[in-house]
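*Asks:* Just the structure for this:
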Amino acid sequence: MNELLKLAKEHLRIDGEQDDTSLALFIDSAKEYLTGAGVEEQESQLYKLGILMLVTHWYENRTGVSDDLPQKLTLGLQSIILQLKSW
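*Replies:* Modelled structure (predicted):
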């Protein structure tokens, strides 16, 4: 199991492997999201937090009716993206 998948499962308190495929998709999508925002993949803790924020949001809102990220997530993620891009 890769590090980000393990971290996401611990954070979301998921036991077992039934959600591994969805979580892997969310992790890959979060990486693409950050890449699209101009952030290169890296091993920093801040990068991992950005991934975890997106994965958590997408996992917990799988049946949401809106594609928009909530304001709190947007502001926190925007701050992380700006900091990562400046490194």
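
*Asks:* can we go C-alpha only for contacts and neighbour counts from here?
*Replies:* Noted.

*Asks:* what about the residue lying closest to Leu12 once chain neighbours are set aside, how many residues close to it?
*Replies:* Setting aside the residues directly before and after it, Leu12 is nearest to Thr56 in space (CA to CA, 6 or more residues apart in numbering), at 7.1 Å. Using other CA atoms under 10 Å, Thr56 has 17 neighbouring residues.

*Asks:* ok, Thr56 touching Arg13?
*Replies:* No: the criterion here is CA atoms under 8 Å, and Thr56 misses it with Arg13 at 10.9 Å.

*Asks:* let's see this one next to it:
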Amino acid sequence: MDIEDLKNYLRIDHTIDDSLLEMLKETAKAYILGTLEVTEIDDKRFEYAICLLVSHWYEFRRATSESALNDIPFGIIPLIQQLRGVERE
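*Replies:* Next comes the predicted model:
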């Protein structure tokens, strides 16, 4: 997924936050791969999970509480769980 696909998902039409979005995308990718204990995965759900995490982190980048920074939205967790074993099948 490139930055333009991500910006389209987030409905962002400017370039001001491109470097932030790129950093968030790479962080989301590392987070998911680390959770799954794999180095790569080829599945559309993986790209969607990245979009969801980036969206959450981007929207709450100015969170006023620590819990808002640490909480992962509920819908992302089952999606990541579905990805377990995809590479091992």
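
*Asks:* coming back round to it: ok, so what distance separates the residue nearest to Leu12 of structure 1 from Trp87 of structure 1?
*Replies:* 25 Å (CA to CA, to the nearest Å).

*Asks:* cool, Leu75 of structure 1 as well?
*Replies:* For Leu75 of structure 1, the distance to Trp87 of structure 1 (CA to CA) stands at 19 Å.

*Asks:* Give me the more crowded residue out of the two.
*Replies:* Neighbours around Leu75 of structure 1 and Trp87, counted as other CA under 10 Å, are more numerous at Leu75. The numbers are 12 against 6.

*Asks:* separation between the more buried one and Lys48 of structure 1?
*Replies:* 17 Å.

*Asks:* Stretch 45-55 of structure 2 against structure 1, how far on average?
*Replies:* Following the fit onto structure 1, the mean deviation recorded for stretch 45-55 of structure 2 is 0.4 Å by mean CA distance after the TM-score superposition for structure 1.

*Asks:* Which positions in that stretch come out as buried?
*Replies:* Neighbour-count burial for stretch 45-55 of structure 2 flags Phe46, Glu47, Tyr48, Ala49, Ile50, Cys51, Leu52, Leu53, Val54, Ser55 (criterion: 16 or more other CA atoms under 10 Å).

*Asks:* Likewise for stretch 38-46 of structure 2?
*Replies:* Ile41, Phe46.

*Asks:* Just the residues contacting it, thanks.
*Replies:* Residues outside stretch 38-46 of structure 2 that contact it (CA atoms under 8 Å, 6 or more residues apart in numbering): Leu33, Leu79, Ile80, Leu83, Val86, Glu87.
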